[in-house]
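**Q** Sequence and predicted structure, then a few things I'm wondering about:
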Amino acid sequence: MKNHDEYLYIGRQLLDAQPFSKLVGAKLTTFNEGEAVLEIPIKENLLQQNGFVHGGVLSYAADNALTFTGGSVLGPHVLTSEYKINYLRPAIGESLIATGLVVYAGKRQAVCRCDVEVIENGEKKLCATAQGTIVTFDPSLKM
């Protein structure tokens, strides 16, 4: 069993290997067995025409938090099989925090949930919630 620092080190390496994650400025702040937390600073280029964080950014945050969470119990070779997201309120603020937790884990799949909160004036507000299934894959197979 890995300790918190080992999980976080590995997780940050995996996140750093994702060019899109770099583009949005995502940081992995927590990564333990069964839990992952991503933070994204809100910048102007992540907003839509009304000044809210674009739904695609909220969706990215949820999807990546779900997949990291599933990978924390299944191993590094995982993909999102499916997920559903509910947008609850427009996201306006300084940063997003996506917190993923494992609901159930088997040998080849994990069901995870994620809450996406926005920090606005120092206060957390829930803006989206998601649930997804994360599955393992054989990295030697060409998809």
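**A** Now that the structure is in, tell me what you want to look at.

**Q** C-alpha only now, for contacts and for neighbours.
**A** Noted.

**Q** in the host helix or strand of residue 30, what's buried?
**A** Applying DSSP states H and E as the criterion places residue 30 in strand 27-32. Using 16 or more other C-alpha atoms under 10 Å as the burial criterion, the residues of strand 27-32 that qualify are 27, 28, 30, 31, 32.

**Q** ok, and here's another one to check against it:
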Amino acid sequence: MPDLPPDIAAKVRQSFASQNLMTMIGAEMTGLSHGSCELSAPIPDTMRQQHGFGHAALTFGLGDTAAGYAALSVMPDDHEVLTSEIKINLLAPAAGDRLVAEGRVLRVGRRLIPVEADVWAEQDGQRILIAKLLGTMVPVPIRPAAT
């Protein structure tokens, strides 16, 4: 696997830092390499469903974002990515204090980038796989700012 060029790593990290949703939930980028991205976030009380588990929307958002930044890590500097479609299989309740999502690129295409992500719930040093996502990212050229 090729190393991630510093300019691409900086672009990915800067983009992540500007994501309001990720900032709101306290997510951090804990790993980044060519075609792979790991994110983690606490499960705040405001993001729990009626049974006390982390809400599926939190699981989905973290998994989708990890997969998206994995895809961005393989794009040239003049491209971004958007999610075209993504599916989630919820495997277990998000019981724990923290979620960890690892996104991976399955294949780099010119028009489509298939991706996957796994999401784990962490509690007391234990990790349980709670979701698998499979989706498609679309490369989008960055448009120059209007002057």
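**A** Thanks, I have it. All values derive from a computational prediction rather than experimental measurement.

**Q** that older thread, so which of the buried residues of strand 27-32 of the first structure comes closest to residue 39 of the first structure?
**A** For residue 39 of the first structure, the nearest member of the buried residues of strand 27-32 of the first structure is residue 27. The distance, counting by C-alpha to C-alpha, is 5.2 Å.

**Q** show me the contacts for that closest one.
**A** When contacts are counted by C-alpha atoms under 8 Å, 6 or more residues apart in numbering, residue 27 of the first structure is found next to 12, 15, 38, 39, 40.

**Q** can you tell me the helix or strand for the first one?
**A** Remark: residue 12 of the first structure resides in helix 4-16, with elements defined by DSSP H and E.

**Q** hmm, back to that, format the buried residues of strand 27-32 of the first structure as a markdown table; extra columns: distance to residue 70 of the first structure.
**A** Rendered in a markdown table, the data for the buried residues of strand 27-32 of the first structure read as follows (distance: C-alpha to C-alpha, whole Å):
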| residue | distance to residue 70 of the first structure |
| --- | --- |
| 27 | 17 |
| 28 | 14 |
| 30 | 14 |
| 31 | 11 |
| 32 | 11 |
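
**Q** In the residues you listed, find the pair that's most separated.
**A** The span of the buried residues of strand 27-32 of the first structure, defined through C-alpha to C-alpha, is set by 27 and 32 at 14.7 Å.

**Q** can you give me the helices for the first structure?
**A** Secondary structure of the first structure (DSSP state H): helices located at 4-16, 19-24, 55-74.

**Q** Single out the most deeply packed of those.
**A** Of these, the one with the most neighbours on average (mean count of other C-alpha atoms under 10 Å) is helix 55-74, at a mean of 24.

**Q** distance between it and the chain's centre?
**A** Mean C-alpha position of helix 55-74 of the first structure versus that of the full chain (C-alpha atoms, centre = their mean, to the nearest Å) differs by 3 Å.

**Q** same deal with stretch 78-94 of the first structure?
**A** 9 Å.

**Q** So what's the residue count around the equivalent of residue 45 of the first structure over in the second structure?
**A** Residue mapping for residue 45 of the first structure onto the second structure gives residue 46, with TM-score structural alignment as the criterion. Burial of residue 46 of the second structure is recorded as 9 neighbouring residues (other C-alpha atoms under 10 Å).
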